[in-house]
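Asks: Okay, here's the prediction I keep looking at, along with the sequence it came from:
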Amino acid sequence: MRTNLPGVRSERRASVNQPLRLWGGRFTADPDPALTRLSRSEASDFGLVPYDLAGSRAHIRELGRAGLLGDAEIATIQKEIDAVEKLHAAGLIEPWPEDEDVQTFLERVLTQRLGPLGGKVRAGRSRNDQAANDLKLYLRHHARGLMKNLLSLQDAIVAQAREHVATPAPGVTHLQAAQPITFGHHLMAHAQAFARDAERLIDWDRRNAVSPLGAAALAGSAIALNPELVAEELGYDGSFENSVDAVGSRDHVAEFLFVTAMHAVNLSRLAEEIVIWCTQPYRWISLHDSFATGSSIMPQKKNPDIAELTRGRSARLIGGLMTMLAALKSLPLSYNRDLAEDKNACCDAVDGLALVLPAMAGLIATMTVDVATMRDAASRGFTLATEVADFLARRGVAFSEAHEITGALVRLCEETSCQLHEIDDAGLASIDPRLTPDIREHLTLEAALDARMAKGGTSPARVAEQIDRLTQRLAVQRDWAGGYRGPQP
C-alpha cells in the first residue's frame, strides 16, 4: 500500500518511495516477474513483523557496542521501530507487492522514515540469521499460548473426571466390551496423553532456546561480536555454538511440528470417541447446545461438528510435519531457500490449534454424561468374565484352566440368555464345582472396579489419586507458560 495513511510519516525523498531490494548490486537486469512472484514470501512470513522488530531492537544496541551507532542514533531508531510496530498492528503500514519478505518490508519502511540511518541497521546481520530468529521467537512465544489452551483442555477433562471418579463405564479393546472401568479413569487416559504433549512442548523449548542472531549469513558476524548479550535480551537461554548450524538447521521446526502433530493426533482420538459416545447406539453423553450444530434439512439433528472438525484438522498438522521433513531431507549446509517452507507449516499448526483447543475444551466442559446408560453398558457383553477367571486363579487354579472354565460359563450364559451373575448354583456347578456361589459377590461392577486397586488402576480411590498427581503436573505447566522472558507481541 503506497498511499500515505493517517499517522504514517511521508517519505523523506522521492527515491525511497521505490521498491527496495536487499541484493542486486552486481546484477545488470531486473528480476523477471516470474522470479519475483516465486521469490516473494507468503503471508505467514509477514506475520512475523513484531518478532523481526524485536530482533532489530536488540541488534541496534549491538551496533552501538560495536561503535557503528551513537546513543542518539540508537534512540532515534528505537523510537521509529516502536512507531512502526504500532502502525503495523493498527493496519496503517502494510507490505507492498514488491517487498520480497518481512526483512525487506521493514528495512524499506525504516529507510523511508529515517533515510540513510535506516539503512545502517542491516550492518552485521543477514536475512539468514534474521529469518531463523524471527521464527524461533514466534514459536517460543506461541508455545506459551498453546500451553495455556492445553491447560484449559486438561482442566476441563479433570473436572469431568472428578465428577465421574466412580461412574462405571465399559472399557473396550478392539471396540468390543472388555472390562468395566470408571468413566473418570477413561477420561484421565486422555488427560495423561495431553499432559505428555504439554511436557514435550516444555522439553522442546528447553532444547531450542538458543539464539541464532550473530551467525549472519553463515560464518558469523565481524561486527556483531556479542551474540550472548543479544540472546539474553531476547529471552533465550544462550546463543549458537556453530554459525553454520544456526542458519542452516530447522530440526527445531520439525520437532515443534512433531509436538503439534502428536497433539493433533491425541485430540483426534478424543474427538473420535466423542462422536461415538454421541451416537444413538451409545447415548453415553449429550453435548451442550452451544457446542453442537444442526442440519439444514433434518430439524432433529444435533451434530458433534467440533469433534469432526478437530479430526479433520489433525490431517493438516500431520501434513505440515511431513512437508518440513521432506524439505530438510536432502539439504546441504548451510542456508537454502527451501527452508522458507518452515513458516507456513508452523503458522498453520499454531493457528489450527488456537481454533481447535478452546472449542474442544468448551465441548468437554459442558457435555453431560448419561450415568444410567453408561452403567448399563458397563455390565453388558460379559465384561465381568475376567472376575470369574481371577476368582478361580486366587483359589489355586492355573489361569490357563480358569480361562477355559470361564469361557464355558460365558457360552452357557449365551445359550440361556442370561448374565454371569444370573446363573444359578446348579448352573455354576455344571461348568466346574469350583465355581461356588460365593463368586457372585465378585460379579458386581463395584467389586470389579475396587479390585483394580494398584497404582494406575481403575479403582475409584486410585483414580482420585491419579487426578491429584496430574493436578501437580498442571501446576508446573502453568508456571512455565507464565514465566516467558522473550518478546510477547
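Replies: Ah, there it is. Residues are numbered from 1 along each chain as shown.

Asks: Could you use CA atoms for every contact and neighbour count after this?
Replies: OK.

Asks: burial count for Asp338?
Replies: 11 (other CA atoms under 10 Å).

Asks: Which strand or helix spans the residue nearest to it when sequence neighbours are not counted?
Replies: Closest residue to Asp338 apart from its sequence neighbours, by CA to CA, 6 or more residues apart in numbering: Ala327 at 6.4 Å. Per DSSP states H and E: Ala327 is located in helix 305-328.

Asks: Return the distance of the following helix or strand past that helix from the chain's centre.
Replies: Downstream of helix 305-328, the next assigned helix or strand under DSSP H and E is helix 341-366. A distance of 7 Å separates the centroid of the chain from that of helix 341-366, by CA atoms, centre = their mean, to the nearest Å.

Asks: for the following helix or strand past helix 341-366, packing partners?
Replies: Sequence-wise, the next helix or strand downstream of helix 341-366 (DSSP H and E) is strand 368-369. Packing contacts for strand 368-369, counted by 3 or more CA pairs under 8 Å, 6 or more residues apart in numbering; DSSP states H and E, involve strand 285-286.

Asks: put this beside the first:
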Amino acid sequence: MAQLWGGRFTKETDQLVYNFNASITFDRKFYKQDIEGSIAHVTMLAKQGILTEQERDDIVRTLKEIRDEVESGKLEITSEYEDIHSFVEANLIDRLGDTGKKLHTGRSRNDQVALDMRLYTRDELLHTDDLLKELLETILKIMEANTETIMPGFTHLQKAQPITLAHHMGAYFEMFKRDRLRLHDIYERMNYCPLGSGALAGTTYPLDREYTAELLGFYGPTLNSMDGVSDRDYLIEFLSACATIMMHLSRFSEEIIIWNSNEYQFVEIDDAYSTGSSIMPQKKNPDIAELVRGKTGRVYGALMSLLTTMKGIPLAYNKDMQEDKELSFDAMDTVKGCIALFTGMLATMKFNKGKMRLSANNGFTNATDAADYLVKHGVPFRDAHGIIGKIVLYCIERGIAIDDMSLDELKAICPVFEEDIYEEISMETCVNNRLTIGAPGKAAMEKVIEAEKAYLAEDWKKETLTR
C-alpha cells in the first residue's frame, strides 16, 4: 500500500478499509492536472528560495518523464497506490530520492486535490464549450438553407401556425447559445487557484500564491483557505449546466424521434446513426436520439448526488468530498459524447421538405391568419375567431383545408370574404408577413442568422484566457 502518511499509526490499514478509502481507480483521470499543479508548485518554491533551482529542474524534468511514460503506456497507474497524488510522488521519490520528497513542501493533499479537480473541471468545461460551438455551427447551416422551408409549428403537440425549419432550428440555437453563456459565467467564477490553502489554514512557508495562480492560468488565488479546500460550487454549477445541456438535447431528440416516425416522416436519419430490429426487417430506429434522451437522467443523477453529498459537510475538508469525482467524471464524459454524436446525427440528417409543407397545409395552421383577415375587414376579433372555428369544423367534416373552400362556400359562412383571402392565407404569406425580430418571416430570419454568425465569430476564450 503506497501511502503518503503513516508515521502516527502503529498498525497497517485493514485491506477492506484501504480499498474503501482509496480513490486511485477514478482519480487517475487527472494525472495530467496533478503533474501540472506539481510543476507550478515546485517552480514557485524555487522562486521563493524554498527549493534550489537544481532541485526544481530535477523535479520538473522527472515529473514530465512520469507524465510522458503514463501517456505512452510505459508506466501504469495501478491500485497499489491510494490515490493519484501518492502515485506521482512515490514514482518521483523512486527516481530522485530525497529531492523527490521535497515536492510536497508547503502543500496538503487537501489543496492539491482541490486544485486538480478545479483544473480538470476547467479543461472539461472548455472542451464542452468547443463541442457546443460545433453543434451551433451545424444548426446555423441548417437555418441558412431553410429560411423558406415551411413546416407546422406546434403547441401541445397540435399543429398551431406555419413556421419555417430555419425558425424551428433557431429555437435550439438560442438554447445552446445560453448553455455556452452559462459555461462562460461558471469559468469566470471558478478560475481562482486554491493551491496554497494547505490543509485548511494556509502554511508558514513564504509561498507566492499569486505566482502559482499565474503559472496555472488562474485569475488569482482563492481568498479563504478553508473555502479553498472545501469549495465544490464550481463543480455543482458545471454539473447543473451539463444537466441543462442534456435537457436541451433531450427535447431536441424527442422531436427528432417524433419527426422520424412513420406518421410524420419529416426527417430521415442517416444509416450511420440508426439501427435495425433483430426481428422486424423494415425497422430503422433512432437509437442515438433515444440514448441521448435516456442519458439525460444519468447526468441529472450526478448533479443531485453531489448536491446531496455537499449539503451536510461542515468546514473544512471532509472525506465525503471524495465522492465528487466518479459521478462527475461520468457526467462530463456523457455530455461530451452526447453532444458529439448528436451533432453528427444532425449534420447527416435529411429533411423531407415536402412532407413538412404538406403537414402545415393539412393542419389548419393558417386559421389565425384567416381570422386576422376578417379583423382587417372590420370584423371584431372575437366574432372572427368564432367564424373561423365554424370554417375549420366545416373543413374537418369534408376532409379539406381552408384553402380548398370555394369563395362561395366562404361567403356562405361570412360575406366579408373576397378573392384576396387565398393570397392572405397562403403558407408563404402567413410566414413572411411575420416580420418582427424573432419571427419566422424570411427577412426577420436573415437578420437573426447574421447576428448568430457574428456571435459564433466571437472568441470569448481568447479574451478570457489572456486576461
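Replies: Happy to help now that I have it. For clarity, every value in this text was computed on a predicted model and none was experimentally measured.

Asks: I'd like to know how far the aligned residue in structure 2 for the residue nearest to Asp338 of structure 1 sits from Lys29 of structure 2.
Replies: By TM-score structural alignment, Ala327 of structure 1 lines up with Thr309 in structure 2. With distances taken as CA to CA, to the nearest Å, Thr309 of structure 2 is found 21 Å from Lys29 of structure 2.

Asks: go on, Asn260 of structure 2?
Replies: Going from Asn260 of structure 2 to Lys29 of structure 2 by CA to CA gives 38 Å.

Asks: The two: who's more crowded?
Replies: The neighbour comparison of Asn260 of structure 2 against Lys29 (other CA under 10 Å) goes to Asn260, with 19 against 16.

Asks: what does the more buried one align to in structure 1?
Replies: Using TM-score structural alignment, the equivalent of Asn260 of structure 2 in structure 1 is Cys278.

Asks: now Thr436 of structure 2
Replies: With TM-score structural alignment as the criterion, Thr436 of structure 2 matches Ala454.

Asks: can you check Gly217 of structure 2 too?
Replies: Matched by TM-score structural alignment, Gly217 of structure 2 corresponds to Gly235 in structure 1.

Asks: SS state for the residue lying closest to its match once chain neighbours are set aside?
Replies: With sequence-adjacent residues excluded and distances taken as CA to CA, 6+ apart, Gly235 of structure 1 is closest to Gly486, at 4.0 Å. Using DSSP: H, G, I helix; E, B strand; the rest coil, the structure places Gly486 of structure 1 in coil.

Asks: what's the spacing between Gly486 of structure 1 and Ser211 of structure 1?
Replies: Look at Gly486 of structure 1 and Ser211 of structure 1: by CA to CA, they are 11 Å apart.

Asks: got it, and Ser459 of structure 1?
Replies: Ser459 of structure 1 is 48 Å from Ser211 of structure 1, where distance means CA to CA.

Asks: Grab the nearest non-local neighbour of the aligned partner of Glu100 of structure 1 in structure 2.
Replies: Aligned by TM-score structural alignment, Glu100 of structure 1 pairs with Glu82 of structure 2. Nearest residue to Glu82 of structure 2, sequence neighbours excluded (CA to CA, 6+ apart): Ala22, at 4.8 Å.

Asks: Touching, that neighbour and His85? I think so.
Replies: No - look at Ala22 of structure 2 against His85 with CA atoms under 8 Å: they stay out of range, at 11.2 Å.

Asks: Nearest to the middle of structure 1, which residue? Look it up for me.
Replies: Thr260 (3.8 Å; CA atoms, centre = their mean).
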